[in-house]
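Chemist: Requesting a structural model of the entry that follows:
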Amino acid sequence: MGSVARGRARVQGSDSLPASRGARGVRERPPITAPLPRPVVDTHCHLDVIDRHLGESPGPDEALALARDAGITRVVQVGCDVDSSAWAADFADAHDDVVAAVALHPNDVPRIVDRDGRAGLEAAYAAIEALAARPSVRAVGETGLDYYRTRDESAQLLQHESFRRHIDMAKRLDRTLVIHDRDAHADILRILDDEGAPARVVFHCFSGDADMARHCADR
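Modeler: Predicted coordinates:
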């Protein structure tokens, strides 16, 4: 299926296709799979990484075609900043079997403040909300907390604020909330309790244990 996870292309294709190149070197493409026995929705992909960063073949449209051939009936293209969120919305507009999720990724929020100040962050929130209102955008995310990569306390507090604002946005616009939780389980649950979770929530990424999964399911 065609998907890109956390900035590394993972698009199925033949052995003749070029391999992905990342920090760990060259990886071989897996073979094209037989169609899945039942329709499947890919709830989280980053096809823009191919188009905007890797410049590889197959491109986003070809990757989507490979996904269709494997039995993927719909994909959710996820944004992590204003540019990738706009790309996601535009790509969803152009493909009937694609919907978009838009947000400021928790690790990007402190970087925006460092680069553009609070005014830049407010402008980014406004841009994300405008994108989230588009019909092809069905989710707000990925948002949440990431203590694995962001360890500075002041930066984590910015993530808390951003998570709360994205929760509010999802509820006001009746969008699914896509949560990125990396080593921040207690604070994720606390903020969800404080703000009240939207009616529909997807956890990605989820690094919790079985107890946390049961806790989420019970809510």
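Chemist: From now on I want contacts and neighbour counts done on CA atoms only, so please keep to that.
Modeler: Will do.
Chemist: Tell me where the protein has helices.
Modeler: Assigned by DSSP state H, the helices in the chain fall at 48-49, 60-69, 82-94, 108-132, 153-173, 185-195, 210-218.
Chemist: contact partners of the last one?
Modeler: Which is helix 210-218. Residues from elsewhere that reach helix 210-218 (C-alpha atoms under 8 Å, 6 or more residues apart in numbering): residue 185.
Chemist: between it and helix 185-195, how big is the angle?
Modeler: Counting by axes from the mean of the first three to the mean of the last three C-alpha atoms, to 10 degrees, helix 210-218 lies at 10 degrees to helix 185-195.
Chemist: The helices of the chain into a markdown table, with extra columns for mean neighbour count?
Modeler: Formatted as a markdown table, these follow (neighbours: other C-alpha atoms under 10 Å):
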| stretch | mean neighbour count |
| --- | --- |
| helix 48-49 | 23 |
| helix 60-69 | 20 |
| helix 82-94 | 21 |
| helix 108-132 | 17 |
| helix 153-173 | 19 |
| helix 185-195 | 15 |
| helix 210-218 | 10 |
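Chemist: I have a second one here; can you model it like the first so I can compare?
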Amino acid sequence: MPETYVQRRDGEGRKDLRYPAAPEPLAVPIYDNHAHLEILDGDEPLSLTDQLDRAAAVGIAGVVQASGDIESSRWAVDAAASDPRVLAAVAIHPNDAPTYAANGMLDEAIVVIDELAAHPRTRAIGETGLDFFRTDEPGRPAQFESFEAHIALAKKHGIAMQIHDRDAHEAVLETLARVGAPERTVFHCFSGGDAMARVCADAGYYLSFAGNVTFKSAQNLRDALAVTPLDRVLVETDAPFLTPVPLRGRPNAPYLVPITVRFMAAELGLDLDELCAQLAANTLRVYGSFEDQPTGD
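Modeler: As a prediction, the model looks like this:
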């Protein structure tokens, strides 16, 4: 197991911090293509093994562990090296890039991500991108610098890229078009609408939907899902965040993916097993097999 590197999610404002009961298992196994399992949450936090065992029990065969700084990237690689149910994604988060830059450490951080990206269980650069919600104008040049460096790393290592895009749709799409996107580009926790979904699909990008597709206020996400070709759709938790309805506010985890997938199948009017088979195929096409044996303990 990876050495302990934990962040504790603040429970303030949430009324129920118990992990929910497990949903009905899926008959066709699928994958959670974006989670942050190093972040502890809830009244009784789950270990990595607990998370993966609970997920496996309901048909979630593997998890792509995403990162946002040097420490979480190292943790992701250690987790993937220790358990065949985990693949790693490594990156400096766009909201952390200005801090690294202000400390004169962004170039050094990119070098570390480059080294971690070479590990055989690292299958994506992510999450990287642009965030104009939390980062104001002075910090944005560092975000662009970091984003373009991460794009180059994904191409160099021949792996996928997971994009964080918040209130920056046009700038993200322009950057990808100008610099040239990696062959397998995923919009993690897709946040656009149907028009953007069509643009992304035409460009060959993948759209990953999280539990917020179930939120009453998120009609734009349901509209986007409806027009996205099925061979470009992925599913994720972004755990411990974005717990799907009717469990909003409680801790999220990969074992809750079946709730989101059943909702997606109903929205699309698809047979659940058919959608699961497509999601599994899409995930393996983007990240490769989970079956390569880990190289760690």
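Chemist: Give me the TM-score for this pair.
Modeler: After superposition, the two chains reach a TM-score (TM-score structural alignment, normalised by the length of the first structure) of 0.84; 196 aligned residues with a C-alpha RMSD of 1.8 Å.
Chemist: picking up where we left off before, can you check which of the helices of the first structure gets nearest to residue 35 of the first structure?
Modeler: helix 60-69 (6.3 Å; C-alpha to C-alpha).
Chemist: so the closest one corresponds to what in the second structure?
Modeler: Aligned by TM-score structural alignment, helix 60-69 of the first structure falls on residues 48-57 of the second structure.
Chemist: with the first structure superposed, average distance for the matching stretch?
Modeler: Superposing on the first structure places stretch 48-57 of the second structure at an average distance of 0.8 Å from its equivalents, by mean C-alpha distance after the TM-score superposition for the first structure.
Chemist: next one: stretch 143-153 of the second structure
Modeler: Using mean C-alpha distance after the TM-score superposition for the first structure, the mean distance for stretch 143-153 of the second structure is 0.7 Å.
Chemist: residues in the first structure aligned with that stretch?
Modeler: So stretch 143-153 of the second structure is aligned with residues 159-169, judged by TM-score structural alignment.
Chemist: what's the matching stretch in contact with?
Modeler: Against stretch 159-169 of the first structure from outside (C-alpha under 8 Å, 6+ apart): 103-104, 106-107, 109-110, 129, 140-141, 143-146, 177, 191, 195, 197-198.
Chemist: can you check stretch 279-290 of the second structure too?
Modeler: With C-alpha under 8 Å, 6+ apart, stretch 279-290 of the second structure has contacts from 29-31, 33, 62, 84-87, 123-124, 159-160, 184, 231-235.
Chemist: 7 Å instead, please
Modeler: Under the contact criterion C-alpha atoms under 7 Å, 6 or more residues apart in numbering, stretch 279-290 of the second structure has outside partners 30-31, 84-85, 87, 123, 160, 184, 231-234.
Chemist: same deal with stretch 63-74 of the second structure?
Modeler: Residues contacting stretch 63-74 of the second structure (C-alpha under 7 Å, 6+ apart): 31-37, 76, 85-93, 109, 126-127.
Chemist: coming back round to it: in TSV, list the contacts of stretch 279-290 of the second structure along with neighbour count and distance to residue 207 of the second structure.
Modeler: Output for the contacts of stretch 279-290 of the second structure, formatted as TSV (neighbours: other C-alpha atoms under 10 Å; distance: C-alpha to C-alpha, whole Å):
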residue	neighbour count	distance to residue 207 of the second structure
30	30	16
31	29	14
84	19	25
85	25	22
87	31	19
123	28	17
160	26	13
184	19	11
231	17	10
232	20	6
233	22	5
234	30	6
